[in-house]
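[1] Model the structure of this input:
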Amino acid sequence: MKRPLCLIAGGFVLGETAVLLALTSWLFLPALIAAGMIFCGCRRGRTPLWVFLPLIFFYLGAARADAETEKWRERDKILDQISSCYTEAQGRISSIEEDEGEAQLVLKHNRLRIFRFGKWEAVPYEASGLLVSLKKENGPSWEQLGIGQTVTVRGEIQLFSQARNPGEFDFKNYYQSQGLDCRLSAEEIQVTDPSKSPLLEYLRGLKMRSKELLYRDASKEDAGIFAAAVLGDKMGISSQIKDLYQRNGIAHLLAISGLHMSLIGLSFYKLVRKAGAGFWEAGLVSTGLLILYGMLTGASPSVIRAGIMMSAGFYAACLGRTYDLLSAASMALLFQGFYSPYLIMQGGVQLSFGAVFAIGGAAPYLSSWLGKEGLSARSFSACFAVQMIILPVTAFHFYQMPPYGLVLNLLVIPLMGGVLSSGLGVIVFGTLSPVLGTAAAGTGHYILSLYEILLNAAGGLPGNNLILGRPGLVVLAAYAVFLTGSMVIIGLLKKKADKWLIPYWGKLFFLMGIYLLSIVIFLPRPVKGLEAWFLDVGQGDGILLRTEDVCILVDGGSSSKKSLGEYTLAPCLKSLGISVIDYAFVSHGDLDHLSGVKYLLENNEDIRIGNLFLPYHGRDDESIQSLDALAGKRGTSVRYITGGDYMRIGALSITCLYPGKEETPADTNGESQVLKMDYENCHILFTGDMGETEEQRLLGKKEGNYLGEVNVLKIAHHGSKYSSSEPFLDAVSPHWSVISYGQGNSYGHPHKEVLNRLSKRNVTVFQTGESGAVRLVTDGSRIGFSTFVDGNRKAGYNER
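    Model prediction:
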């Protein structure tokens, strides 16, 4: 009865995934997968009942996901209506997190009212969960707040932001998977029912006291890692350590995962058994302690998954039955998928279950082929299987991979038990004496120091972090075929073991060859034709162009997104598989055109800028000089360009039309480079923040004769009425235009006057503030547009 549960869970999750990926119009594809599972079951001699159950659960999963999706759609409609309204919410506190003068409360079972037209109105739905941000001065003493209390909070409802550019993190989907509707910035809070949950409050107090002991008896850096690994609190981990672990593929050690739960759960079980308890008593006590520990650490999906699996293992021991890892994992997946279908779309959940299925399915298969019963063979098989299974998940969600992660995990995972034991020892012995607590921290300190040495050494190796980009369906399908074929070949080699005696080291080399080939499958491919992304950078400009294997960036800054480079520009580049920007142009020295470029030069080690082109007339601006200095430190070539400068990159030519050396711009906006890019019959004009005066000057120059062939116009100055004058639009006469601006900006961009001028000339207008990033693709004759948020607006060059 092992595999039927895997088939049932697989069918149920496939059904959920089909709906969540909006594939309901062609459900036959997941149905074919389910049919394949049924066929395999028939071949293995399963009874008809177990063979057809996956198909039944496939449609049950689809129905469950469809119902959940419809529920969120209805909630989204209501939330759109009440967002930015002054709102009152009454709910029960289910969790409290405190950090740097602010508390994050999660309220459940909420009832909402909004203040409109001078009176309070009830909102006709019960919000499942609210994330409440509360500053210390806006409410009662935090010591008075506790889990289980019913409170009334008032403030402004804010919707979770969704991804508006390639590679951006989608907060809306993430929080929906956690059952949270929206955020409320609390201006006032009142305790309606002061009664607290004794158990949950005790666990919260225990967590806070344990954290205090860790920071008292261990160094600050070690304590941050101990708190993450033992208590699930990652707030104390420095950004340098977090980045170091992520870049080398061992960031899973910084979170409570199945590894941690297994070590702690088995320790509980063995201690209770040694105390003289029987199987049932030990299983029940260990399960109870495991549940309490999961609640203490925040009950993340990986913790819940591990808790369910461990409980199944204890129950199997009580019954005297064999524990099957795949069946236990399938049961956990079934439960979690039913509770929240959106969970299965999260990268962390996919990595967690992918690792378990790899260890339970592929690892024993590989270990039996290697023919070694020692720890090294089993460890290598497990690490190799996990890396192969999670590689597409890593590429899809994180866009990069450390190729040395396989070796590093082999070295660091066996030592993680020492780190956990050390952290727990600090808490246990620290309650007795600070001296004992400090002594307990010693083992963990030396292991973490060794980790840091290994990670820094790996970081110095060539190709230590490969940017792969987000793979498409074709690449994922190719990888699935490759992986299946590799397993078939290994199966054939196992059968021919008597004829073909392959030494152990030869088998290892064969597996490493498979590993390297799998990475090659995910390497980014050259772009056919020309692709341009007009990114939604908020109030600013950022345009990314790619042709063949060349990448060009025109501006990259924002005055409304302070961390544009870290959270928008760098993830976008990585998701597209870009590690080198060959040519970067900064039109002028305003922050909303260069802040992201500055971040890449100053703080990002993964993406390099080869050549930086700065405005000639801005060479005395402090911001431009700062970019010049940063570029020099990174080995980036810098050139100041002016009107008449020209370059050719394959079929793409770039010409700077304005301003010339003899021009005298009146202000910083007037210094804007005006660039014309030509790719056969596609002609794009980038105008920076040029104003009407500069437009008139450009029209009076001989270069203005080439404006009439422009068919795509990047509207100047975010749609300001002081740009895009009627004479200029008449001279350019574009088919399409793109306006880059921030939603709800204080400048009123884009101005109605500009939109009216464009409408009068039948120009198709794309607005990043409405549609998110705008994508242009062309083969040199046809031009197509699509938008990131809705993805439906398209226009073809030959159709005009």
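[2] Going by C-alpha atoms from here, please, whenever you check contacts or count neighbours.
    Noted.
[3] Need the residues that contact stretch 68-83.
    Defining contact as C-alpha atoms under 8 Å, 6 or more residues apart in numbering, one finds that stretch 68-83 is touched by Leu20, Ile114, Tyr125, Glu156, Ile157, Gln158, Leu159, Asp181, Cys182, Ser340, Pro341.
[4] Would you do the same for the sequence below? I want to compare the two.
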Amino acid sequence: MSSLQKQGSRVNDLGPSSVLPAGGRFRGDDICQGYIDSSPVYDEEGKVKLYVRLQGCKDGEFLRPAFGRVQLTTTEGGPHFSFASIIRFKTRLRLPTDFNNPGGFNYTRYCKARGIDHLGYIGDPKWITVIGAVKGHHIRKFIERLREHISESLPVIKDDDIRGVAKALLIGDGSSITENVKDDFRRSGLMHLLVISGLHVAFIAMALFFVFKWIFILVPGFALKINILKPSAAFTILGVWFYAYLTGAEVSVIRAAIIATVYLAGIILDRRQDIFTSLALAALIIIAASPYAIFDVSFQLSFVAVLAIAIIYPRLVERFSCLRPAPNEIFFTKAKRYALETAAVSVAATIGVTPLLSYYFHYSSLIGILANVIAVPWAGFIITPLSLIVSLSGGYFAELWSHMLIPLVKTASIASSFSRPLTLAVTPPWVAVVAFYGFILLVCHPATKLRRFFTSPAFRMTAVFVCFAVILSSFAIQHNWFFKGLKVTFLDVGQGSSIVVNLPTGKVMVIDGGGTVSSSFDIGKMVIAPYLWHEGITHIDRLVLTHAHLDHYKGLAYLAEEFSPEAIIWNGIAPSPSNEDDWSDEDSEVLSDWQGFVERIDRADVPFILPARRSFGGRWSKDENVEFFNTRSAGDNLNNASLVTKITYGDISFLLTGDIEEDAEKFLSKTLIIDYRSQITVLQISHHGSATSTTETLLNAFRPEYAVIQCGRNNRYGFPNKQVLERLRERGVKIFR
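    I've put the predicted structure just below:
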């Protein structure tokens, strides 16, 4: 029996709550009710994501009307969830937040574009129960049952890699794709093929239109009575929307379905098919329904890809005679031309989306152009249309169809193996992206009069010069090409710590890598690396691990794999029962996380280095250096053994303290750096502002001007401690957090 019980309109009194008005906030744990408005998403780690349209929330003993859409994350083992299920749940809801670092993913905007107002996590399924179902939605419920049936049929595919790809392409659920496959498709520039998008919808629309047209031609006398293009377009629209909901009705797919509908409606209404007019109308419809859609990455990529094909492909046809049909073509000549046309379309689309991909995802793969030329026709003309047949059969032919996925996965794997030397990990400034698209638009504009001017030698030279001038100057500003000083950046990694140090010599050092308890979220990959790429950093010289706590080391593994550091400097103490005061039942999980981290570091072939009690990490002049202080003898826990880093650059100095506490602070002040009692410019407040750190002894010894506190927003530990803040304010220290 669930802990939540329906009692007429009453709800058991389980704690304080508040009603969520439109745009409002929750306080504390809330009991709410709503219905699941899209397909539940299950992942391989046993977690379930539910998208719930709120109906009401507890106010005293009664449910009051509440509005908004909530993304709930819970674990498997609870009730069975499906589309239109009405659920009642207890959780603490919060607003979506971002990691506030340059180059970071804007998760808040992502949620707004999908209509998600709040997030919630339910660790124990007993706090959620199904109390009914919304009436109606018969077609959608049929599609959801079909999706479930397809998902249940996929275990016949024995290969985990292929099964994950099959699930993604059949029902739009990519949660089962293995990390190795994801990395291969990402490095090869083929990741867009694993996410149902406008590309898949376009190929489905083409296939359906051809099939329906062929069927109507075969009906005796039908083609003589009616223009068969119109019923073909009408049935294609129905098929496209069926496919959109069959694959999960993601926002990007719905947008693509709207674009296809607008274009096909033009055929039905005898309107001249102008791609630019159709795109403009589709964009207006989408933005009117969801204004935040214009900021969504998938929206921008979909429209830019289509525009690039519409603008660039005709110019390629004009330029290369092999793309133009010739009289009396034989079969092989026609087949060759079709293959070249497909390649030209792929090249045009790749040229269009590459700047946006680089801007949002911080890399550009040159191997991706060749890989797309091979993979897109196979995925588009073979895999995608046949996937609809497999889906309509309820997954009956899934095992046979899965063999067609093997060439696609192999192509991604082979391309990925050659990708590293051909991948440019860089984030172009938005000004450079705009300049690039402006140049393409001017040079390839289809208007004849304009093109006569735009294709003149004088204009071409001027346009190329302006384009490159804007691009180079924007890169120089964003990546600090002419800055040769010291730069220390304290990153927002939530409840953890990570610091990027750009030394005057051009070398880069990263101190700690943050980390979260969620094994599915790699903060090094998702937070720290995007900042480094945004800054134009593709190589790290040294990684520094202050101590072996998860919120300090977890993100370093990805940095070791991707940025080829020379070594990891650490204090030499791994987590174990002998050096942890509060060793508990969770020790095995702690040790497993650490062992997994060490294994990833070993595979990356990065050595661990244990510095002496006091050692130099770099010295480029008498008054400019980096020093490490090993405080492992100062206490009997990992916090007090944190490796301390001191950076001196002329009159400016940084003291980066990790998680040291009172014993280590006394040891540091009296023993290690007694000859450095001069004022510290910037002090990293140790242990995220804990009450056991930043003592009077430390503050009196170093008299900092500025203090930086790295702690999570609204963290459960109450960091930073009020006493710590008061001690800093009494000394006039300027606080940043």
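[5] about what we covered before: of all pairs in the contacts of stretch 68-83 of the first structure, which one is the farthest apart?
    Taking C-alpha to C-alpha as the measure, those reach their widest spread between Leu20 and Ile114, a distance of 31.3 Å.
[6] Starting from the longest helix belonging to the second structure, tell me the next helix or strand along the chain.
    With residue count as the measure and DSSP state H as the assignment, the second structure has helix 331-361 as its longest helix. Helices and strands here follow DSSP states H and E; after helix 331-361 of the second structure, the next one along the chain is strand 364-365.
[7] What residues in the first structure pair up with that next one?
    Residues 401-402 of the first structure are where strand 364-365 of the second structure lands when matched by TM-score structural alignment.
[8] all strands for the stretch 101-250 of the first structure, in order.
    Taking DSSP state E, counting those that start in this stretch as the criterion, the stretch 101-250 of the first structure contains strands spanning 102-116, 119-122, 129-135, 150-158, 182-193.
[9] what do we get in the second structure for Thr297 of the first structure?
    In the second structure, the residue paired with Thr297 of the first structure is Thr247, using TM-score structural alignment.
[10] Quick one: residues contacting its match.
    By C-alpha under 8 Å, 6+ apart, the residues touching Thr247 of the second structure are Leu169, Leu170, Ile171, Gly172, Asp173, Ile196.
[11] Could you dump the residues you listed into CSV and include distance to Ser686 of the second structure and neighbour count?
    As requested, the contacts of Thr247 of the second structure are exported to CSV (distance: C-alpha to C-alpha, whole Å; neighbours: other C-alpha atoms under 10 Å):
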residue, distance to Ser686 of the second structure, neighbour count
Leu169, 48, 24
Leu170, 50, 28
Ile171, 48, 25
Gly172, 45, 24
Asp173, 42, 25
Ile196, 46, 25
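[12] which one among those gets closest to Asp296 of the second structure?
    Out of the contacts of Thr247 of the second structure, the member with the shortest distance to Asp296 of the second structure (by C-alpha to C-alpha) is Ile196, at 15.5 Å.
[13] Residue in the first structure paired with the closest one?
    In the superposition onto the first structure, Ile196 of the second structure corresponds to Ile256 when matched by TM-score structural alignment.
[14] which residue packs closest to the most centrally placed residue in the first structure, ignoring adjacent ones?
    For the first structure, the residue nearest the mean C-alpha position is Phe169 (4.5 Å; C-alpha atoms, centre = their mean). The shortest distance from Phe169 of the first structure to any residue that is not its chain neighbour, by C-alpha to C-alpha, 6 or more residues apart in numbering, is 5.8 Å, and that residue is Ala163.
[15] What lines up with that neighbour in the second structure?
    By TM-score structural alignment, Ala163 of the first structure lines up with Phe99.
[16] just Ile237 of the first structure next, same as before
    Using TM-score structural alignment, the equivalent of Ile237 of the first structure in the second structure is Ile177.
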